[in-house]
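A.B. asks: task: produce atomic coordinates for the following.
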Amino acid sequence: MKIENGKTPLELGYTFPAEFYPHAATWLSWPHKEASWPGKIATIFPAYAQFVKLLAEGEEVHINVADQKMEEFALSHLLNAEADLSKVIFHHFPTNDAWCRDHGPAFLINEKAAQRKALVKWKYNAWGNKYPPYDLDNEIPFHIAKYRDTPCFTPGIVMEGGSIEVNGKGTLMTTEACLLNPNRNPHLSKSQIEKYLRDYYGVENILWLKDGIVGDDTDGHIDDLTRFVNEDTVVTVVEHDKQDENYQALKENTELLSQLKLENGKSINIIELPMPAPVIFEDMRLPASYANFYIANKHVIVPTFRDLNDEKALELLQGCFPDRKVVGVDSWDLIWGLGSFHCLSQQEPF
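C.D. replies: Alright, predicted model coming up:
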């Protein structure tokens, strides 16, 4: 591993591939923090193990664990799920929490470079210092860079993988609610943040939506709202109940999307994805969203919520991914941690 200084990934020709491009692997951090699922953590492992099983049907799965004891615990659940263990690689890279989308690295590709693959190690502060400590999480990209022997870029600002979405052709989408929140990078203006996005994700076209969904403690991550399903099409969540507290924000985002343009000047194809009915636990609304799906090589793994809209969401998404099988996995307990399958995973491209 070498820390890159001087030139940015953009200047060197690196880009951040879209999630629907082929993967070499998916990276995960095994859940272990009781405080993230208070009173419920024991219930999440069957769904999590099912997630790993589905991933392993099409790609390697690399899992960060604290030590041998945690590895054996994880292994017991994966055996119960009948996951293909020949595709699962454990790493004794300890973490504070499980949200690898946000504390993991951003993998970059440059087909013409001597070192084709590189990664970006952003600063991680647990969504505005909400859940300290996060020092172990903040080191994960360095461990992975060393393991993969790849160049490692260090922009030195706070950024989370769940806050951005790309189409692989030069467009990046994010939200003002998250990236302009003073609990991340208060010293940076909007235009300065855009420059970091261009320089380190290798994009040219930045699109901004507004607010996130109710219950999202990340201050409005895009991966609960709007996702690219191909280079010119997004699915975006909508709420049809005008009395629902998400109705107005989602309506504004959908209207904004209809006005935004891709890097080639074309309008975005928009497919509306329903929201489940509110999921409430201990008087708290949880950020349940079908948009928090993960696109793996063989499957699209979608959180479901024991809701009438589960099947409708799965059917809509299956229409978007004719080359993959769309699979719903129950996220009723998992969402108590305020995130689901996309929040838990980070793709490594080929």
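A.B. asks: from here on, contacts and neighbour counts on C-alpha atoms
C.D. replies: OK.
A.B. asks: could you look up the SS state of Leu273?
C.D. replies: Under DSSP: H, G, I helix; E, B strand; the rest coil, Leu273 falls in the strand class.
A.B. asks: from Asn309, how far off is it?
C.D. replies: 9 Å (C-alpha to C-alpha, to the nearest Å).
A.B. asks: neighbour count for these two, which is higher?
C.D. replies: More neighbours surround Leu273 than the other of Leu273 and Asn309, with 23 against 17 (other C-alpha atoms under 10 Å).
A.B. asks: doesn't Glu315 make contact with the more buried one?
C.D. replies: No: contact criterion C-alpha atoms under 8 Å: Leu273 and Glu315 do not qualify, at 10.2 Å.
A.B. asks: isn't Glu71 up against Leu78?
C.D. replies: No: Glu71 lies out of contact with Leu78 (C-alpha under 8 Å); the separation is 10.4 Å.
A.B. asks: tell me which of those two has more neighbours.
C.D. replies: Neighbour count, other C-alpha under 10 Å: between Glu71 and Leu78, Leu78 has more, with 22 against 18.
A.B. asks: to compare against the first, here's the next sequence to fold:
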Amino acid sequence: MPAEWAAHAATWMSWPADDELWFGHLEPVRAEFAELVRTVARFEPVQLLVRDSESEQDARARLHGANVAYHHVPLDDVWLRDNGPIFVRRGEGREADLAFVNWRFNAWGGKFESDHDDRVPEYVAQALGMAHWDRPEVLEGGGIEVNGLGLGLTTRSCFLTDTRNPGLSEEGYAALLAETLGIRKLLWLDGGLENDHTDGHIDTITRFVDETTVVTSVESDPADPNHAVMARNLAALREMTDTAGEPLRVVELPLPANRLDGAEGRLPPTYANFYIGNGFVAVPQYGDPHDGPALDVLRPLFPGREVIGLSSRAIIEGGGSFHCVTQQQPVGLTWTGE
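C.D. replies: A predicted model of the protein is given here:
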């Protein structure tokens, strides 16, 4: 599995369509989605899945002139990082063979409807004419981070739940991800953010920004329930090493200063849910005092890329942000299995 900063052929996304899922806030969600899609499309093509004619008409009206291709696909929701394919590559650069792994998706342990979203990778395979591997295990893309050199990061709170792959141990996951994604060393953190319905995806708290550097979320208020969990993660990361046995460089990234609450309790806003593309990094912003300082932390870590802050105040009502709604397709030659 290539690192996210490797060159992309395209970004795949799904257009929001269900006002009930967005607690009656579909209009501001679509406005923020449109800004994100337009930003990504400035740098690379966007392959946009739309549920129905209304969704396509709405998206086309908002995205007029953007580098976007539209695909009619039955959808439950928009979190394509988790229900979409995970691309893998054999070789390097534009001549590499490209395929993907199709994991089962059960909406984070059966929390929501997922039958349509579980079939999205099969559509992508058809659209690209691409070979792929169907796996019986449940796994979401937001649950795994890679540096592109065989090092992976995940959380126990997510992978070890009994609603995903009962009985699969840390050692079992290590073997599985070595076989399927080329991860030779899998690092484990304990948990994620309070009230994260993904059970603590790694992409909401800790991210690789290059082959040897991670940013990790920290909470400065000792009274906040996130404080202790993030502090344990930080301490663990400082003891971890890469595949060569060298210590990781660990950079602290603040969580938003203000608590956000939604229709179902506390929301999990985070700046770690950024998306890295060709020449840019899109960073969620929440109208929070820490918006600017978070950008100040991230900009020096991405030389040669434009680090862009975009509003995610409406999108976070659904429980995720920019990384959760995107899936990169690396450059490479489509492998047909022949």
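A.B. asks: tell me how the two chains score on TM-score.
C.D. replies: The TM-score (TM-score structural alignment, normalised by the length of the second structure) is 0.94; 329 aligned residues with a C-alpha RMSD of 1.5 Å.
A.B. asks: quick one: map Val251 of the second structure onto the first structure.
C.D. replies: Alignment note (TM-score structural alignment): Val251 of the second structure maps to Ile271 of the first structure.
A.B. asks: give me the number of residues near that match?
C.D. replies: Around Ile271 of the first structure there are 19 other residues, counting by other C-alpha under 10 Å.
A.B. asks: again, but for the one 5 residues further on
C.D. replies: Pro276 of the first structure sits with 20 neighbouring residues when counted by other C-alpha under 10 Å.
A.B. asks: contacting residues around it?
C.D. replies: Neighbouring residues of Pro276 of the first structure by C-alpha atoms under 8 Å, 6 or more residues apart in numbering: 288-290, 305, 307-310.
A.B. asks: now with 6 Å, please.
C.D. replies: Neighbouring residues of Pro276 of the first structure by C-alpha atoms under 6 Å, 6 or more residues apart in numbering: Asn309.
A.B. asks: assumed it was part of a helix.
C.D. replies: No: Pro276 of the first structure is assigned coil when assessed by three-state DSSP, not a helix.
A.B. asks: hang on, isn't Pro74 of the second structure packed against Arg51?
C.D. replies: Yes: applying C-alpha atoms under 6 Å, one finds Pro74 of the second structure in contact with Arg51, separated by 5.1 Å.
A.B. asks: which of the two has more neighbours?
C.D. replies: Comparing Pro74 of the second structure with Arg51 by other C-alpha under 10 Å, the one with more neighbours is Arg51, at 21 against 16.
A.B. asks: what's the burial count for the counterpart of Gln57 of the second structure in the first structure?
C.D. replies: Under the alignment (TM-score structural alignment), Gln57 of the second structure pairs with Glu72 in the first structure. Using other C-alpha under 10 Å, Glu72 of the first structure has 13 neighbouring residues.
A.B. asks: Glu72 of the first structure sits in which helix or strand?
C.D. replies: Taking DSSP states H and E as the criterion, Glu72 of the first structure maps to helix 68-80.
A.B. asks: all strands for the stretch 1-150 of the first structure, in order.
C.D. replies: 2-4, 23-29, 60-64, 88-91, 106-109, 117-120 (DSSP state E, counting those that start in this stretch).
A.B. asks: need those in CSV with mean neighbour count, can you?
C.D. replies: Output for the strands of the stretch 1-150 of the first structure, formatted as CSV (neighbours: other C-alpha atoms under 10 Å):
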stretch, mean neighbour count
strand 2-4, 14
strand 23-29, 22
strand 60-64, 23
strand 88-91, 18
strand 106-109, 24
strand 117-120, 25
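A.B. asks: alignment lookup: Phe142 of the first structure to the second structure.
C.D. replies: Matched by TM-score structural alignment, Phe142 of the first structure corresponds to Glu122 in the second structure.
A.B. asks: so Leu187 of the second structure sits against Leu153, correct?
C.D. replies: Yes: with contact defined as C-alpha under 6 Å, Leu187 of the second structure reaches Leu153; the gap is 4.8 Å.
A.B. asks: can you classify Met230 of the second structure as helix, strand or coil?
C.D. replies: Going by three-state DSSP: Met230 of the second structure is helix.
A.B. asks: around whichever residue in the second structure pairs up with Phe341 of the first structure, how many other residues sit close by?
C.D. replies: Superposed on the second structure with TM-score structural alignment, Phe341 of the first structure falls opposite Phe322. When counting by other C-alpha under 10 Å, one arrives at 25 neighbours for Phe322 of the second structure.
A.B. asks: contacts for stretch 231-239 of the first structure, please.
C.D. replies: Residues contacting stretch 231-239 of the first structure (C-alpha under 6 Å, 6+ apart): 167, 225-228, 247, 250, 268-275.
A.B. asks: tell me the residues of the second structure aligned with that stretch.
C.D. replies: So stretch 231-239 of the first structure sits over residues 211-219 in the second structure, by TM-score structural alignment.
A.B. asks: residue ranges for the helices of the stretch 251-350 of the first structure, please.
C.D. replies: Assigned by DSSP state H, counting those that start in this stretch, the helices in the stretch 251-350 of the first structure fall at 310-320.
A.B. asks: starting at the chain centroid, how far to the match of stretch 231-239 of the first structure?
C.D. replies: With C-alpha atoms, centre = their mean, to the nearest Å as the basis, stretch 211-219 of the second structure stands 15 Å off its chain's centre.
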